[in-house]
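Engineer: kindly generate the corresponding structure for this input.
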Amino acid sequence: MQKKWWHTKTAYQIYPKSFCDSNGDGIGDLPGIISKLDYLKDLGIDIIWLSPIYCSPLADQGYDISDYYNIDPRFGTMDDMDRLIAEAKKRDMYILMDLVVNHCSDEHEWFKKACEDPDGEYGKYFYIEDCPDGKLPCNWRSYFGGSVWEPLPGHPDKYYLHMFHKKQPDLNWENPKLREEIYKMINWWLDKGLAGFRIDAIINIKKALPWRDYPANRADGMCSPGEMLKHAVGVGEFLGEMRDRTFLPHSAFTAGEVFNEKPEELPDFIGDNGYFSTMFDFNEAIFGGSEKGWYDQTPITPNDYRSCCFASQKKIGDIGMLSNIIENHDEPRGVSRYIPEGECTLTAQKLLATMNVMLRGLPFIYQGQEIGMENVEFQSISEVDDISTLDEYQVALDAGLTPDAALKAVNRVSRDNARTPFQWDASANAGFTTGTPWLKVNRNYTKINLESQKNDPDSVYQYYRRLLALRKDPAYSKTVVYGDLLPVFEDQDRVMAYYRKSADQTLLVIGNYKTQPQTLTLPSKIKNIVLNNLPQLKTDENEITLEGYQAVVLEV
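Structural biologist: Next up, the predicted model:
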C-alpha cells in the first residue's frame, strides 16, 4: 500500500444542522462551525466532513439537493463557505463536503424540466417509464418504504424511479450527458479549495437493467433494494471514470459510503489506484439486521462487536485503509449500541473508544462522540423527525407490535439519536442555540456536555484527546498508523485484544468488555503502559488483571 498524506490524520463528521447555531434560529450553521475550529484542532482533528449544506427542501435532511452550486440560506452563504475553507487551511485542516449524486431533489431544475418534457433532454437525466394502467416496471421497495416508482407530476401514465424518498428522484448514470454535468460540478468545488468528498450511497448509481421483479421478502410483495444491488453489474465503469475526471487531477481525498461490495472488488475500491481513497467499515453497524425491519433486529453483543471488527480488518489486509466509525448521522449513538444496557459507564465509553480508534485505519469521530453523547428516550413518535424512523415505526405496527413496543424498537436504532444538537454546556438548549432548536436537545445535556468535561482529566473528552494524540506521537505513530493488526485472546469471553506490530515495535491493545475483572496471561513482558482508561493496572509477572471495562495499550 502506497503511503498517502491522509493516513496519519484523524477525521470528524459534522452534522451542520445540529452542531452550533450562531444566529439563534435554532439551526446550526457555517459561522457556528467556523467558531469551533480551534476546539476541533485542540481535540486532534485534521479532516472535517460536513453533511449536506447545499440548497434543499430537507425531505431527507439535505440529502435531497435542489442546487449543487449553492449553500442553503439556513446554513449561511457561499462567502461563509469560502471563509470556512480558508480558516481551516490556516490551521492545516481539510474540509470535505457530502457528494450526493445517486439522486437529487424533485425541486432541482433538472427534474422540473423533466416534468415539463419527459421525452426531452432532461427526461433522460432520470429513470422515467411509461406505466399504462399503473403497472409498475418492477417490485423494488425503496429504502424508506413503499415502491421505488412514483407517478411523474403532470403525467399520470409515467412513473419515475426513487431508491430513497419520493422527493429524491434517481439520476440516470447511464446517460453520458448527466455524468458530464456531475463531473463539472465536482471539479467546480475542488477548484474552490475543497479537499474532497464523502460519497453518499454510491453503489446505487448502477441499476440492474432491464427492470425485473425479484422474490418478495415482506407481505407488501416487494423486494429490498439490496436484492437489486446483488444483480447490478458494472458500477466500476462509472466510478473509475469519475475518479479519473475529477478526484485524480485534484489529488482529492474521498471516503466512499459503500455497502454490498464484493470481496474481489476491494482493490478496485480502495487499492493504490482505487475509485476512492478509503471506504467506511459498516460491518458492526449492519450486524443483526433483519429483512422484516428494525423491530426484528438482533442487538450486538461484545463478542459480536469484536468479531465484526476483526472480520473487516482481515478482509482489507494491506489492500488499503478503512475508515473506522463508532457512529454517524445514519446510526444510533455508539455507546448506547455497542455497550450492553445498564453497563454504559465512563470507563466503558473509554474502552469502546480505545478498541475502535486503535484499529488499523482512519478514525472518523462523529460530533458528540468525543463527549459520550447517548441515545435519546423519545416519549412519543411525534418527537421523531427522521423519515426512516417514521417508516420503520409503521412497519413495526403493521407487524403487530403495540405503539409502545414499536416506539421502543425504533428508539434503539433511530437516526435522530445522532441528530440531536451538540451538548456544549448545561445552559438552556445545551448552549447549541439561543432560539428554539429544530430537534429537541437530549434531556441528559445537563450531565453530558463539553463544558463539564473540558478541564476534567478523567473525562471522556480528555481521554479522546490522549487517544487521538497517539496517532501523531513520533514514538508510536508508525505502529499505530501502519502496523499490522493481529487479533489475540479471541476465545476469551468478552475480551477484545489485538497486536499492532511494526518492524521494530509491538503494541498490545486489550480491553475487558465485562463488568467483572478478568485475569490474562500475556505471551510477553510489558515494556511500557502507553494508555490506560483507569488509574492503575494490576500486574504480576506476565499476568495482568483488568478491572471491569478496563482498556490498556501496552508496549510489549
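Engineer: C-alpha from now on. contacts and neighbour counts both.
Structural biologist: Noted.
Engineer: could you count how many residues lie near residue 370?
Structural biologist: 20 (other Cα atoms under 10 Å).
Engineer: which secondary structure state does it sit in?
Structural biologist: helix (DSSP: H, G, I helix; E, B strand; the rest coil).
Engineer: also the one 5 residues further on?
Structural biologist: In terms of secondary structure, residue 375 is coil; the call rests on three-state DSSP.
Engineer: next one: it relative to residue 416, how far apart?
Structural biologist: Separation of residue 375 from residue 416 (Cα to Cα, to the nearest Å) stands at 9 Å.
Engineer: what's the neighbour count on residue 41?
Structural biologist: Counted with other Cα under 10 Å, residue 41 comes out at 15.
Engineer: returning to what we had before: and for residue 375 and residue 416, which residues touch both?
Structural biologist: Common neighbours of residue 375 and residue 416 (criterion: Cα atoms under 8 Å, 6 or more residues apart in numbering): residue 332.
Engineer: which stretches in the stretch 351-500 of the chain count as helices?
Structural biologist: 387-398, 403-413, 450-454, 460-470, 477-482 (DSSP state H, counting those that start in this stretch).
Engineer: who touches the fourth one?
Structural biologist: Outside of helix 460-470, the residues that reach it under the criterion Cα under 8 Å, 6+ apart are 10, 42-44, 346, 349-350, 353-354, 357, 370-372, 450, 453-457, 476-477, 480, 531, 533.
Engineer: so which of the helices of the stretch 351-500 of the chain gets nearest residue 320?
Structural biologist: helix 477-482 (10.5 Å; Cα to Cα).
Engineer: sequence B follows; please return its structure for comparison with A:
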Amino acid sequence: MQKKWWHDKVAYQIYPKSFMDTNGDGIGDLRGVISKLDYLKWLGIDVIWLSPVYQSPFVDQGYDISDYYKISEVFGTMEDFDELLAETKKRNMYLVMDLVINHCSDQHQWFQNALADPYGEYADYFYFRKGKNGGPPNNLRSNFGGSAWEPVPGTDLYYLHLFAKEQPDLNWTNPTVVQELYTMVNWWLEKGISGFRIDAIINIKKDTNFPDYPADGEDGLASAAQMLRSVNGVGTYLEDLKHQTFEKYDAFTVGEVFDMKPDELAEFIGENGHFSTMFDFSQHVLTYGKHGWYDAEPVTVEQWKKAVFQAHREADPIGFYSTIIENHDEPRGCSTYLPEYAQNSLGAKLLGTVSILRRGLPFLYQGQEIGMTNCQRNSIEEYDDISTRDQYSLALSQGLSPEDALARCARYSRDNARTPMQWNGGSNAGFTTATPWLAPNPNYPQLNLDVQMEDPDSVLHYYQKLVALRKSPDYCKTFVYGSFQPVFEKEKDVIAYLRQDEKQCILVAANLRKDAVSLELPSETAQVLLSNLPASDSGKIICLQSCQAVVLKLK
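Structural biologist: Alright, predicted model coming up:
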C-alpha cells in the first residue's frame, strides 16, 4: 500500500452547533472551536472534521446550504473561520470540511432562480419534471418520509428531493452545475483546508427516466435506495470530481456511502479509489428496522461483532475504512452497542478500545471520549430533528403509543448525539450561558469533562492513553499497517483480534459477558499495553472480567 500523509492520524468530528458557545446565543460557534483546540491537541487529535458551517436556513441542521461561500452568521464570520484554520495549522492539525453536493437549500439563489423561471436555465440545475396521472413523476419516497417530489408552484412540474422538500437535488447530468461545484470545492482547498467528508454522495446518480419502483411500504411509495441500487455509473462522476479537485491538492476525502454495490468497494477506496477512505457503517445498519429505525430491535453483542469482522474481511485486502462508533446522524455508541449492564465507564472504555485499535482511520465524535450517552425526552416537541419527527409520526401511525414512540426516539434518534457537549457540571453543562438550542442531557452534572479531567481513572484519561498508544512510535506501524485477524470468534459476547506485522503481534480482547471468561492465548504475554481493569502480563491464559478490555503484546 502506498503510504499517505493521513494514514497514521486520529480524527475528531465536531458538530459546531453543540460544541461550544462563546457569544451567548445558545448555539455553538467557530470561536468556541478555537477555544478548545488545545484540549483536542492534548487528547491526541490530528484531523478535525467540522460539520457544516455554511450559510443555511437549518431545516436539516446545516445540510441544506444556501451559500457555499459564506459562513452562517450563527457560527461567526469568514474571518473567524480563517483564524480557526490558522490555529489548527499552528498545532500541526488538519481541518476537514463537510461537502454537501447532492443537494442544496431551496433558499439557494440557483433554486430561487429556477422557481422564478421553471422552464429556464436554472430549472435544469435541478430535476424539474412533469407529473404523471395527476400526481408526482414516480413513486420515490424521500429519506425523511413522504413523496420525493414537490410541486413547483403555478406549474404542472415537480422537483426532486431525496431528503427534505427544502433540499432540492442538484442535477449532476448538467455540466454547468458540475463545474460550479468543482469551482467551489477548489476555492475551499485553495484556502488551505485539508480535505472533505463527503455527504450522501452516492445519491448524485439517478435514473433520469424516473420509472416507478415496487412499493415497499403501506404508502405505496418506494425507498430512494431502490433507485440507487438499480443505476450504474456513479463512479464516472466521482472520478471526474477527484481529478478536477481533490487530486490536485493531495486532499484527504472520506465518503459517506450507503447502497454501494458489493463489487464496487475497490473503486471507492482501492489504491486509486474515488476517495481516500469511507466510513464503515456495518454496525450502524444494525439499527435499521423495516421502515427506518422506529421499529428496529436492540443490537446484540454478537451482531455487532460479526458486522465488524465482516467489514474487515471485505475492506482490508482493498484499502482503509474509517472506523466510528457514533456520529451526528447516529445514537451514542455506549447506549447502542453495549448491553445495559455494560453501559458504564468500563463499557465506554471497552468500546473505545475495540474501535480505535481496529485497522483503519479512527474517528471520534465529540463527547465520545467521556462516554456521553443517549438522552430521554419527555415529548416529541423537545426534539429538533426532521428525521426523528418523521419516525415518531410513523410509529404512531403503526399503533405505538406516544410513550412507546418516545422510547424508540430515545434509543435511535439523531438528536441523541446532538445534545450539547458536556464540559462541566455548571449551567447547561458549560456549553452556553444562554438557553441552548437543544437541551443538554440531564446526566451532565455527573458525566462531564471537568470531573473526568480530575480523575486519572476516567473514560477521558483512558481515551487519551488509547490514542497515544495507537500513535506511539513503538506500535504505530503495527496499528496502522498491520493485519487484522479475528480470534476467539466462537466465544459468545467476546470480541478479540490480533494486530500483527513482521515485528510484533498485539492482541485486543474484550469481554461483554456478565461473568468472567478465560482465554488461552496463542503465545505468552510479553507486556500489558493497556487495560481498563488490572491484567496479568505473564502466561498463556488470561482471565477477563465482565466488561474488561485488554491490549496485550504477545511474545
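Engineer: reformat the helices of the stretch 351-500 of the first structure into TSV and put mean neighbour count and distance to residue 126 of the first structure next to each item.
Structural biologist: Listed next are the helices of the stretch 351-500 of the first structure as TSV, based on neighbours: other Cα atoms under 10 Å; distance: least, Cα to Cα, whole Å:
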stretch	mean neighbour count	distance to residue 126 of the first structure
helix 387-398	19	23
helix 403-413	20	32
helix 450-454	18	45
helix 460-470	20	44
helix 477-482	21	43
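Engineer: what's the closest of these to residue 364 of the first structure?
Structural biologist: helix 460-470 (10.8 Å).
Engineer: after superposing, tell me the mean distance of the closest one to the second structure.
Structural biologist: Its matched residues in the second structure lie on average 0.5 Å from helix 460-470 of the first structure after superposition (mean Cα distance after the TM-score superposition for the first structure).
Engineer: that helix aligns to what range in the second structure?
Structural biologist: Using TM-score structural alignment, helix 460-470 of the first structure lines up with residues 459-469 of the second structure.
Engineer: give the contact list for whatever residue of the first structure lines up with residue 183 of the second structure.
Structural biologist: By TM-score structural alignment, residue 183 of the second structure lines up with residue 184 in the first structure. If a contact means Cα under 8 Å, 6+ apart, then residue 184 of the first structure has no contacts.
Engineer: any idea which helix or strand carries the most centrally placed residue in the second structure?
Structural biologist: Closest to where the C-alpha atoms of the second structure average out (Cα atoms, centre = their mean) is residue 327, at 3.8 Å. Assigned by DSSP states H and E, residue 327 of the second structure falls within no helix or strand.
Engineer: distance of it relative to residue 275 of the second structure?
Structural biologist: 19 Å.
Engineer: ends of stretch 325-344 of the second structure, what's the gap?
Structural biologist: Taking Cα to Cα as the measure, stretch 325-344 of the second structure stretches 16 Å from start to finish.
Engineer: check the offset of that stretch from the chain's centre.
Structural biologist: Computed by Cα atoms, centre = their mean, to the nearest Å, the chain-centroid distance of stretch 325-344 of the second structure equals 14 Å.
Engineer: what residues are up against the counterpart of residue 246 of the second structure in the first structure?
Structural biologist: Residue correspondence to the first structure (TM-score structural alignment): residue 246 of the second structure is matched to residue 247. Residues near residue 247 of the first structure by Cα under 8 Å, 6+ apart: 196, 253-254.
Engineer: do the same with residue 230 of the first structure
Structural biologist: residue 260 are the contacts of residue 230 of the first structure under Cα under 8 Å, 6+ apart.
Engineer: how close does the longest helix along the second structure sit to the first structure?
Structural biologist: Scanning the second structure for the helix with the most residues, using DSSP state H, yields helix 175-191. Compared with the first structure after the fit, helix 175-191 of the second structure shows a mean deviation of 0.3 Å (mean Cα distance after the TM-score superposition for the first structure).
Engineer: let me have the helices of the stretch 351-500 of the first structure in a markdown table, extended by distance to residue 236 of the first structure.
Structural biologist: Output for the helices of the stretch 351-500 of the first structure, formatted as a markdown table (distance: least, Cα to Cα, whole Å):
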| stretch | distance to residue 236 of the first structure |
| --- | --- |
| helix 387-398 | 29 |
| helix 403-413 | 32 |
| helix 450-454 | 43 |
| helix 460-470 | 34 |
| helix 477-482 | 28 |
